[in-house]
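K.L.:
The following block contains a protein sequence and its predicted model.
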Amino acid sequence: MIQVQQNIETAKRFINEGIAKVDMQVFDEALDPNITVSTGLSPTAPIQGLENYKQIFSAFADSWPVKQFVMDEIFGVNDKVVVRFTATTVFKKDYYGVKATNQIVRLKEVHILTFRDGKVIENIVSGTNFPFEYIMYPV
C-alpha cells in the first residue's frame, strides 16, 4: 500500500508539473529512460524512450499551451495509477503543418501509468478531444 501511495504522488507531480507546466526536469525525475508512451501525439507507433517523449511533448505543448488545468480524478492499484484531467489549451503556433487559429480547446484525457521501481515505465493516453481532432484532421 505504501508503494501505491508513492506511485500516486509521483503521478500527481508528473501530471501537474510535467504535463501541465511542461517541466522537463519532472519528466526526468518521474519517468524511466526506456518509457513507452501510446498517444495520439505519435499516431503511427508508440513513443520509445524518455528523450523522444520529451521532444514530442515539448513540440505539442509549445503549439498548444495550457491556460487552465484540473486533475479530475486519480487512483492507484498495484503497479498502475490512473489519472483523468481536463486541460484548457490555446492553439498558438502551427502544428504538423496546420495553421494556428488561437482557438481555445478543452482536452479531456486519461493516462494509465505503469510503475517499476518508483518510475513510470509506460503511459497509455486516451482522450475525448474532438475539437482538437477536428482541427488536426488535415494531418
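P.N.:
Noted; the coordinates are in hand.

K.L.:
all contacts plus neighbour counts: C-alpha atoms, from now on.
P.N.:
Will do.

K.L.:
Just list the residues touching the residue positioned nearest the centre of the chain, thanks.
P.N.:
Centroid-nearest residue in the chain: residue 19, 5.3 Å away (criterion: CA atoms, centre = their mean). Listed by CA atoms under 8 Å, 6 or more residues apart in numbering, the contact set of residue 19 is empty.

K.L.:
any idea how far residue 26 is from it?
P.N.:
According to CA to CA, to the nearest Å, residue 19 stands 9 Å off from residue 26.

K.L.:
ditto for residue 54
P.N.:
11 Å.

K.L.:
Might one say that residue 107 is in contact with residue 133?
P.N.:
No. Between residue 107 and residue 133 there is no contact under CA atoms under 8 Å: 10.1 Å.

K.L.:
Put this next to the first one:
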Amino acid sequence: MPAASNAAVLDRFHSAVNSGDPEVIAKAVDELVAPDLLFHAPVPMGVTGAEALKRVWEVLLRAFPDLHVAVEETITEGDKVVCRNTVTGTHRGEYRGLPPTGKSVVYGEIFIFRFAGGRITELRGVVDVLTQLRQLGALPS
C-alpha cells in the first residue's frame, strides 16, 4: 500500500481519537488496526494487540475526557508512518493513582506505525510522561 494511503489511515485514526468517544475509537481500532497488533508503547495493561490499544484510550479518556492529539509532523517511508504529536487535556479523572486535579497538561509524543494490508500492524511510542506527571503535580518540577 502506498505511503500516502497509510498516512490517510492514520489521519482517520487520529480523527477517531480526537472525537473523545470511546465507542468511536474502539470502532476505528477494529477497522484500522490488526487484531494482533505488536504494541511496543510503555503501557503495561495485561492485554495485547488491538485490545491493548483500546484499553489505553479508555484509561486516557477517563482521566482526560477532553484529550486532543495535534499531529505536528508526519513522515512516511515505505510501510511506516512516524508522527510527532502534541497532546493536551484536562485531568478530570483518576490517572496512575492520582485523583483528578483539574489541571491542564501539554506534552509531546512520537509514534512509529507500521502498516500491512491497509491496517496498523505495529506501534512503537515514546510519550513524555515525565512532563505530564510534573504538570499534574505528581512529581517535582
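P.N.:
Structure's in. What do you need? Every value quoted in this text rests on a predicted model; they were computed, and no experiment measured them.

K.L.:
State the distance from the closest residue in space to residue 125 of the first structure that isn't next to it in sequence to residue 4 of the first structure.
P.N.:
Closest residue to residue 125 of the first structure apart from its sequence neighbours, by CA to CA, 6 or more residues apart in numbering: residue 111 at 4.6 Å. According to CA to CA, residue 111 of the first structure stands 16 Å off from residue 4 of the first structure.

K.L.:
between these two, who's got more neighbours?
P.N.:
residue 111 (22 against 18; other CA atoms under 10 Å).

K.L.:
and that one, what is it in contact with?
P.N.:
Residue 111 of the first structure makes contact with 82, 83, 84, 123, 124, 125, 126 under the criterion CA under 8 Å, 6+ apart.

K.L.:
do that again at 10 Å, thanks
P.N.:
Applying CA atoms under 10 Å, 6 or more residues apart in numbering to residue 111 of the first structure gives the contacts 11, 15, 37-39, 74, 81-85, 122-127.

K.L.:
post-alignment, the one helix or strand it maps to versus the second structure, mean distance?
P.N.:
Counting by DSSP states H and E, the element that carries residue 111 of the first structure is strand 104-116. Mean deviation of strand 104-116 of the first structure relative to the second structure after superposition (mean CA distance after the TM-score superposition for the first structure): 0.8 Å.

K.L.:
List the buried residues in the next helix or strand after that strand.
P.N.:
Tracing the chain past strand 104-116 of the first structure, the next element assigned as helix or strand by DSSP H and E is strand 119-128. Using 16 or more other CA atoms under 10 Å as the test for burial, strand 119-128 of the first structure gives 119, 120, 121, 122, 123, 124, 125.
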